[in-house]
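Undergrad: need the 3D shape of this:
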Amino acid sequence: MKLEKPRMFTSTRDLVISLGVLGAVMAFSVGFTGMCSYNPGPADTAGPVNEVDIDTILDSEAQALNFPVRNPDVPDNWQANSGRRISVDRELSSVAGWVADERYFISLTQTSADLEAAVDYQDDTDEAIREETDVYTNDGSDGEVTWHIYTGEEARTLWAAELDDVTLMLTGTATQEMFETLADKVVTTDPIDAGAGS
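TA: Below is the predicted model of the structure:
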């Protein structure tokens, strides 16, 4: 003789009620232990900056890459927090990043890719669409340098310039003044001596 399942296991309504009761019991049990908390406030970004030895990183890049690498003398309240090697338009490139005033971020990319390819790479990386909206001109070690400034809706500002031997890009959440500071510093910095580490 075939036994029929109790009706409570065959009704969708009963199944939903059973799951609801089970969920309530689990929530009560976890809450009772005090090991679960909920804080709907904003994320805490006031933690310490993860500092890196940017001098050593950029010295190493200068030995490995096929273009001159610069290590700009940034303000004392800028803390280097990242340094890595990336590929821009299939060219090995260097990225260094700093936290300024403990709240703003700015990065410097140095690459042998041409300016247009470098900007396209950054747009693809950020999944952003930018247009050139301004220029900034400063004096570099080898003469006047023009920085092309690209902006876009919901996209970080991007500055890009070509020197004789390298393309430079700046991006991040920094202020206009901070962009100008890094732009001025990097174009007046001599390249690292690639033979210094050999």
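Undergrad: drop to CA atoms for contacts and neighbour counts, all remaining ones
TA: Will do.
Undergrad: now the longest helix anywhere in the chain, how far from the centre of its chain.
TA: Taking residue count as the measure and DSSP state H as the definition, the longest helix of the chain comes out as helix 12-33. The chain centroid and the centroid of helix 12-33 are separated by 42 Å under Cα atoms, centre = their mean, to the nearest Å.
Undergrad: want to put them side by side, so please do this one too:
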Amino acid sequence: MASDKPRILHDNKDMVWSLVPLVLFCIIIAGIASQCTFSPGGPTQGPIPSVDIDSALKYDSRELGFPIRNPGVPDGWTPNSGSRAIIAGTGGGDSSTVGFITTAGRYLQLTQSNAEEMPLVAHVAGGQRFATDVQQIGSHSWNVYGGDGVEPIWVTDIDGVRLLLTGAASEADFTTLATNVGEAEPLTR
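TA: Next up is the predicted model:
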């Protein structure tokens, strides 16, 4: 006589009891591998990565064929990222990008490029954008590409180099970075 009941008599309770050991085994393995945590208060802010912006911008000024500026950001801003990219297509070129976390904890990035304005904006925005405003910061006019539900993009041209700002920072932080980079002298090559 068989010790197990016929397959037709198995129900959801039997399936649940079959899965319990498997789930417990997965939790134990994940705990051993330190790949999960329990945080009843919600996620917490981790450390902000730091980048040596001075070295990165000096390197870009030697490697790229256009002047690069170091904006000299306020105390409390943390440079946290840097990259270079090639903007393909008609009017494209090279670009150097650095990012900052402001004292308010918001991200703001500066891209410097020899590409034309519209290809640069499309590259950063991931698609077509249209100018919605103009900001006069010092002696430079910044075209503002905005809209509902998108991060603003500010673009100006200084001596044939396009400077682009974008991020989730406040307008005051945009103005601060625009002022600093507009007043900065190009780095020596």
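Undergrad: next, the TM-score between them, please.
TA: The TM-score (TM-score structural alignment, normalised by the length of structure 2) is 0.81; 178 aligned residues with a Cα RMSD of 2.7 Å.
Undergrad: return the mean post-superposition distance for the very next helix or strand once past the longest helix of structure 1 against structure 2.
TA: Along the chain past helix 12-33 of structure 1, the next helix or strand (assigned with DSSP states H and E) turns out to be helix 54-64. With mean Cα distance after the TM-score superposition for structure 1, helix 54-64 of structure 1 departs from structure 2 by a mean of 0.3 Å once superposed.
Undergrad: what's the following helix or strand after helix 54-64 of structure 1?
TA: As assigned by DSSP H and E, the chain's next helix or strand after helix 54-64 of structure 1 is strand 78-88.
Undergrad: buried residues in that next one?
TA: Within strand 78-88 of structure 1, the residues scored as buried using 16 or more other Cα atoms under 10 Å are 78-83, 85, 88.
Undergrad: one more: stretch 136-146 of structure 2?
TA: Residues of stretch 136-146 of structure 2 classed as buried under the neighbour-count rule (16+ other Cα under 10 Å) are 140-146.
Undergrad: now swap in stretch 149-161 of structure 2 and tell me
TA: So, applying 16+ other Cα under 10 Å, buried residues of stretch 149-161 of structure 2: 152-157, 161.
Undergrad: could you do stretch 70-78 of structure 2 as well?
TA: With the criterion 16+ other Cα under 10 Å, stretch 70-78 of structure 2 contains buried residues 70-71, 73, 77-78.
Undergrad: out of the buried residues of stretch 149-161 of structure 2, list just those in strands.
TA: Judged by DSSP state E, strands contain the following of these: 153-157, 161.
Undergrad: adding distance to Cys36 of structure 2, write these out as CSV.
TA: CSV is the format used below for these (distance: Cα to Cα, whole Å):
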residue, distance to Cys36 of structure 2
Ile153, 37
Trp154, 40
Val155, 42
Thr156, 45
Asp157, 48
Val161, 46
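Undergrad: and the furthest pair within these?
TA: Ile153 and Val161 (15.9 Å; Cα to Cα).
Undergrad: tell me the residue in structure 2 aligned with Gln122 of structure 1.
TA: Using TM-score structural alignment, the equivalent of Gln122 of structure 1 in structure 2 is Val124.
Undergrad: now name the helix or strand holding that match.
TA: Val124 of structure 2 belongs to helix 117-125 when elements are defined using DSSP H and E.
Undergrad: so how far does that helix sit from its counterpart in structure 1?
TA: Counting by mean Cα distance after the TM-score superposition for structure 1, helix 117-125 of structure 2 comes out at 1.1 Å.
Undergrad: quick check, distance from that helix to the centre of its chain.
TA: Offset of helix 117-125 of structure 2 from its chain centre (Cα atoms, centre = their mean): 15 Å.
Undergrad: go on, stretch 182-198 of structure 1?
TA: When distances are taken as Cα atoms, centre = their mean, stretch 182-198 of structure 1 is centred 22 Å away from the chain's centroid.
Undergrad: likewise for stretch 42-51 of structure 1?
TA: 15 Å.
Undergrad: buried ones in it?
TA: Residues of stretch 42-51 of structure 1 classed as buried: none (neighbour count, 16+ other Cα under 10 Å).
Undergrad: what does that stretch contact?
TA: Stretch 42-51 of structure 1 is contacted by residues 79-82, 99, 102 when judged by Cα atoms under 8 Å, 6 or more residues apart in numbering.
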